[in-house]
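Participant: Fold the following, please.
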Amino acid sequence: MVEAQAKSSDWRISVAVAAVPALASILAAVVAALSARKAKKSEIDAQRLRDLEARISEKKYEVYKPMINLFRDILDQRSMPEEDLRSRISEFSAWVSIFGSDEAVRAFHNFMQAAYTGNPPAVVLMKLYSDFVLSARRDMGYPDTAVDARCLLGMRISDLYTSGQMVDVNASLAELCRATGWTPPWEPVPAT
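Facilitator: Just a heads-up that it's a prediction; the model follows:
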């Protein structure tokens, strides 16, 4: 009888030892299935995010293109009716405030406020223009751009490096304002 009990106990031990790897395999399969499901969901979410970014980028292009073209026309000294100019600026202002980055909205605001005063020095206006174009560039897909104001202005100004009158447009706006004696309208007027 003792021998029968020992055989019965051996059998149970053998079954228990054999069950451990089987249970481990089942557990591993369940964990793998859950991980695969989570990875697939992450992949779907990432694709959805890429699609959304592409749609937003396309919309930003639609928003910025008319204003960049308007600036090009102004810099090329193409004449246009004042009403057309105001209409295009007004439409852009409405859309950039929705789709533009904070940097782009701030840069456009600064440019327009300087233009409204009617008397900013040319170098300040060029700086504000290049700040706006750079912020639009970052906003539309080149957030780490290494292009600077000189690169942008050098495409438009033939004597940028040879005139000798050009102040460093890569200087900060505050430095340019100090150098030219111009106070931006969005800053408080210094006490005299």
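Participant: CA atoms for contacts and neighbours, from now on please.
Facilitator: Fine.
Participant: burial measure for Pro66, as a count.
Facilitator: The number of residues packed around Pro66, counting by other CA atoms under 10 Å, is 15.
Participant: Kindly report the same for Arg138.
Facilitator: Using other CA under 10 Å, the number of residues around Arg138 comes to 16.
Participant: Please tell me how far it sits from Phe132.
Facilitator: From Arg138 across to Phe132, the span is 10 Å (CA to CA, to the nearest Å).
Participant: now swap in Glu53 and tell me
Facilitator: For Glu53 relative to Phe132 (CA to CA), the value is 21 Å.
Participant: Those two - which one has more neighbours?
Facilitator: Higher neighbour count among Glu53 and Phe132: Phe132, with 23 against 13, using other CA under 10 Å.
Participant: wait, that one sits on Met112?
Facilitator: No - contact criterion CA atoms under 8 Å: Phe132 and Met112 do not qualify, at 10.3 Å.
Participant: residue nearest the centroid of this protein?
Facilitator: The central residue of the chain, meaning the one whose C-alpha is nearest the mean C-alpha position (CA atoms, centre = their mean), is Asp139 at 3.8 Å.
Participant: quick one: Lys41 and Glu53, what's the gap?
Facilitator: 18 Å.
Participant: nope, Ala19 is what I was after
Facilitator: To Glu53, Ala19 is 51 Å away according to CA to CA.
Participant: And for Ser42?
Facilitator: In this view, Ser42 and Glu53 are 16 Å apart by CA to CA.
Participant: how far does the lengthiest helix in the chain sit from the chain's center?
Facilitator: Counting residues, the longest helix found in the chain (DSSP state H) is helix 2-75. Helix 2-75 sits 28 Å away from the centroid of its parent chain (CA atoms, centre = their mean, to the nearest Å).
Participant: now the other sequence, so there's something to compare against:
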Amino acid sequence: MLARRRLPGAAAGAFCLAALALVPGSVTAQSLMNHNSNAPVDYAADRIELQDRANRVLLSGNVDITQAGLRLQAARMTVAYRNAGSIEIERIDANGGVVVTKGEERASGNVGIYDFNKRIITLIGNVALRQGGNTLNGGRMVIDLTTGRSTVDGRSAGGAPGQTGSAGGRVSGTFSVPKRD
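Facilitator: All right, here's what the predicted structure looks like:
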């Protein structure tokens, strides 16, 4: 059974994809700017390992993190923190079937990175974004939590030239169209 715990620190993370308006290669996420990144972060995992000297926590096995209506799931996550009198989360690296959800929106990828200092969330490898009937696929998605702007490209970050995501190096998707009489 998964035990639910709370990650310490006021800077605990925002993995938000709410209110996405899809535009080819670009995503506007209005509510990203309004997500309470100071809300407590709760976590559950099959196993936790505290590496105090390295200032990190390793979570493995059905890892589930929630914060203010946002949910991040993956097989493994590493939480890097600094201890400045209190624990402050600096970065979370997630891998193994990464899924980020808020409300009806769902984004997934092979790897997820949240950089608290830059306020950026990045999904890498076989990125898929679903909002209602709209879909968006690519190799990498970068979400800027300061501006609420997200970009998607076909090539996975850090890959060699020619290495692509699931869309053959291009961004692809489907827009739903309202029913007309």
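Participant: Quantify their similarity with the TM-score.
Facilitator: Comparison of the two superposed chains (TM-score structural alignment, normalised by the length of the second structure) gives a TM-score of 0.23, and 80 aligned residues with a CA RMSD of 6.0 Å.
Participant: Would you agree Val152 of the second structure falls within a strand?
Facilitator: Yes - using DSSP: H, G, I helix; E, B strand; the rest coil, the assignment for Val152 of the second structure is a strand.
Participant: thought it was touching Gly138?
Facilitator: Yes - when contacts are counted by CA under 8 Å, Val152 of the second structure is listed as touching Gly138 (6.3 Å).
Participant: Let me know how buried Val133 of the first structure is, in neighbour terms.
Facilitator: 21.
Participant: In terms of helices and strands, where is it?
Facilitator: Here Val133 of the first structure is covered by helix 122-139, with elements defined by DSSP states H and E.
Participant: Buried residues, whichever helix or strand comes after that helix. List them.
Facilitator: Reading on from helix 122-139 of the first structure to the C-terminus, the next helix or strand found by DSSP H and E is helix 149-154. Of all the residues in helix 149-154 of the first structure, those buried under the rule 16 or more other CA atoms under 10 Å are 149-150, 152-153.
Participant: Could you name the helices and strands sitting against helix 149-154 of the first structure?
Facilitator: Helix 149-154 of the first structure is packed against helix 122-139, with contacts defined by 3 or more CA pairs under 8 Å, 6 or more residues apart in numbering; DSSP states H and E.
Participant: quick check, distance from the helix it packs on to the centre of its chain.
Facilitator: Averaged C-alpha coordinates place helix 122-139 of the first structure at 15 Å from its chain's average position (CA atoms, centre = their mean).
Participant: and the closest residue to Ser135 of the first structure other than its chain neighbours, what element?
Facilitator: Of all residues beyond its chain neighbours, the one nearest Ser135 of the first structure is Ala104 (5.0 Å), with distances taken as CA to CA, 6 or more residues apart in numbering. Using DSSP H and E, Ala104 of the first structure sits in helix 102-117.
Participant: list the helices and strands that helix packs on?
Facilitator: Contact analysis of helix 102-117 of the first structure by 3+ CA pairs under 8 Å, 6+ apart lists helix 82-99, helix 122-139 as its packing neighbours.
Participant: Could you pull out the buried residues of the first one?
Facilitator: When you say that, I think you mean helix 82-99 of the first structure. By neighbour count, with 16+ other CA under 10 Å as the criterion, the buried positions of helix 82-99 of the first structure are 92-93, 96, 99.
Participant: Repeat that for stretch 135-146 of the second structure.
Facilitator: By neighbour count, with 16+ other CA under 10 Å as the criterion, the buried positions of stretch 135-146 of the second structure are 135-145.
Participant: Stretch 109-122 of the second structure too?
Facilitator: 109-116, 119-122.
Participant: Now tabulate the residues you listed in CSV and tack on distance to Arg56 of the second structure.
Facilitator: CSV is the format used below for those (distance: CA to CA, whole Å):
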residue, distance to Arg56 of the second structure
Gly109, 23
Asn110, 21
Val111, 18
Gly112, 17
Ile113, 15
Tyr114, 14
Asp115, 14
Phe116, 14
Arg119, 19
Ile120, 19
Ile121, 19
Thr122, 20
